[in-house]
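Enquirer: Requesting a structural model of the entry that follows:
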Amino acid sequence: MDLPTQIEIRLAKLGVRASDVRERFVLGTGPGGQKINKTASTVTLYHRPTGTGVRRQKERSRDANRRLAWEALCEKLEKRLQIVRAKERSEKEKERRRNRPKSARRKKIMVADKRRRGELKSSRSRVQNP
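Expert: Presented below is the predicted three-dimensional model:
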């Protein structure tokens, strides 16, 4: 598999090996007539570890479609990685906010609310005859 260097660099940054990707050339479909329907210029790529797949048939030439498919796969994997990193970052931030100590003002308000609630509960008790 001879890939353009830009794509190889992008795959290396993502930690994806080209051998993990299944590349197939299939017959085209849709408008374009006999030439599209008879030639195997459509490229499908499937990255086994992530289950991500792309299919490209934009151009008439196999090489152009192959380049477009690899670029699309890189974009898809980059987007997926970006989403995973954003999730991890938000989880960390959520945990940090949860474990942050309460401010003095917040504690004061909380204690006042508890006192008020306690007074309300004690006022509901039965009245004792002296």
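Enquirer: Only C-alpha atoms from now on, for both contacts and neighbour counts.
Expert: Fine.
Enquirer: burial count for the closest residue to K38 other than its chain neighbours?
Expert: In space, and not counting its chain neighbours, K38 is closest to L27: 6.3 Å by Cα to Cα, 6 or more residues apart in numbering. By other Cα atoms under 10 Å, 14 other residues sit near L27.
Enquirer: Was I right to think L27 contacts T42?
Expert: Yes - assessed by Cα atoms under 8 Å, L27 is found in contact with T42 at 6.0 Å.
Enquirer: can you pull the buried residues of the longest helix seen in the chain?
Expert: Identified as the longest helix of the chain according to DSSP state H is helix 62-99. For helix 62-99, burial by neighbour count (16 or more other Cα atoms under 10 Å) applies to 62, 64-74, 77-78.
Enquirer: possible to save these as a markdown table with distance to L3?
Expert: Below are those laid out as a markdown table (distance: Cα to Cα, whole Å):
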| residue | distance to L3 |
| --- | --- |
| R62 | 13 |
| A64 | 12 |
| N65 | 13 |
| R66 | 9 |
| R67 | 8 |
| L68 | 12 |
| A69 | 11 |
| W70 | 9 |
| E71 | 11 |
| A72 | 14 |
| L73 | 13 |
| C74 | 12 |
| L77 | 17 |
| E78 | 18 |
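Enquirer: another one to check against the first:
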Amino acid sequence: MAGELIVSRSLVIPAAELSERFSRSSGPGGQGVNTADSRVELSFDVAASKALPEHLRARALERLAGRLVDGVLTIAASEFRAQLANREAARERLAALLRQAIAPPPPARRATKPSRGARERRLDSKKRRSATKQTRRRPDLS
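Expert: Now for the predicted structure:
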């Protein structure tokens, strides 16, 4: 469980680059909440990571800029009663966030023009609509 984090087939974050902190959770657990440190904070230093290739690190830093504090990404999980389940949830969320951040940008959109037929159909429907509204008007009494 405390091993490496598999982000994708080609990217694995070693356990040495992850740090976990545990604290008391405010979530479910009854009286056990007051005694068990079930909340997990999982931190990953994106800026100093050796596991991320340079181009992926730059992309991740740019896309996660709003979530980083001094280049460190922190995920907190406290939705489960068990520390083990919260650790797993935090790892899954971190992996999903990194996967999304390092994904290649979508291909650029190629601009297209409407076809001649589409333009004609659009204008015909506008004319029909205009004629319909014309017939609904009150006759001019002048």
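Enquirer: Which stretches in the second structure count as helices?
Expert: Remark: helices assigned in the second structure by DSSP H are 54-63, 83-102, 116-136.
Enquirer: Just want the angle from the first one to helix 83-102.
Expert: Helix 54-63 of the second structure and helix 83-102 are oriented at 100 degrees to each other (axes from the mean of the first three to the mean of the last three Cα atoms, to 10 degrees).
Enquirer: Mind giving me the packing neighbours of helix 54-63 of the second structure?
Expert: Under the contact criterion of 3 or more Cα pairs under 8 Å, 6 or more residues apart in numbering; DSSP states H and E, helix 54-63 of the second structure touches helix 83-102.
Enquirer: Give me the range in the first structure that the helix it packs on lines up against.
Expert: Under TM-score structural alignment, the counterpart of helix 83-102 of the second structure in the first structure spans residues 62-81.
Enquirer: With the second structure overlaid, how far apart is that stretch on average?
Expert: Per the superposition on the second structure, stretch 62-81 of the first structure and its aligned residues are separated by 0.7 Å on average (mean Cα distance after the TM-score superposition for the first structure).
Enquirer: Which residues does that stretch contact?
Expert: 4, 7, 10-11, 14, 40-45, 52-59 (Cα atoms under 8 Å, 6 or more residues apart in numbering).
Enquirer: Distance from the chain centre to it, please.
Expert: The chain centroid and the centroid of stretch 62-81 of the first structure are separated by 16 Å under Cα atoms, centre = their mean, to the nearest Å.
Enquirer: With stretch 29-39 of the first structure instead?
Expert: 35 Å.
Enquirer: Pull out the buried residues from it.
Expert: Neighbour counts over stretch 29-39 of the first structure (16+ other Cα under 10 Å) mark 36-37, 39 as buried.
Enquirer: which among these gets closest to A18 of the first structure?
Expert: Nearest to A18 of the first structure out of these is T39 (Cα to Cα; 24.7 Å).
Enquirer: Find the nearest non-adjacent residue to that closest one, please.
Expert: Nearest non-adjacent residue to T39 of the first structure (Cα to Cα, 6+ apart): L27, at 5.6 Å.
Enquirer: With F22 of the second structure instead?
Expert: V40 (4.8 Å).
Enquirer: so what's R24 of the first structure closest to, chain neighbours aside?
Expert: T44 (5.2 Å).
Enquirer: Could you measure from the residue in the second structure that the one you found lines up against over to A89 of the second structure?
Expert: Alignment note: T44 of the first structure maps to E41 in the second structure; criterion TM-score structural alignment. Separation of E41 of the second structure from A89 of the second structure (Cα to Cα, to the nearest Å): 11 Å.
Enquirer: Repeat that for A131 of the second structure.
Expert: Taken as Cα to Cα, the span from A131 of the second structure to A89 of the second structure is 61 Å.
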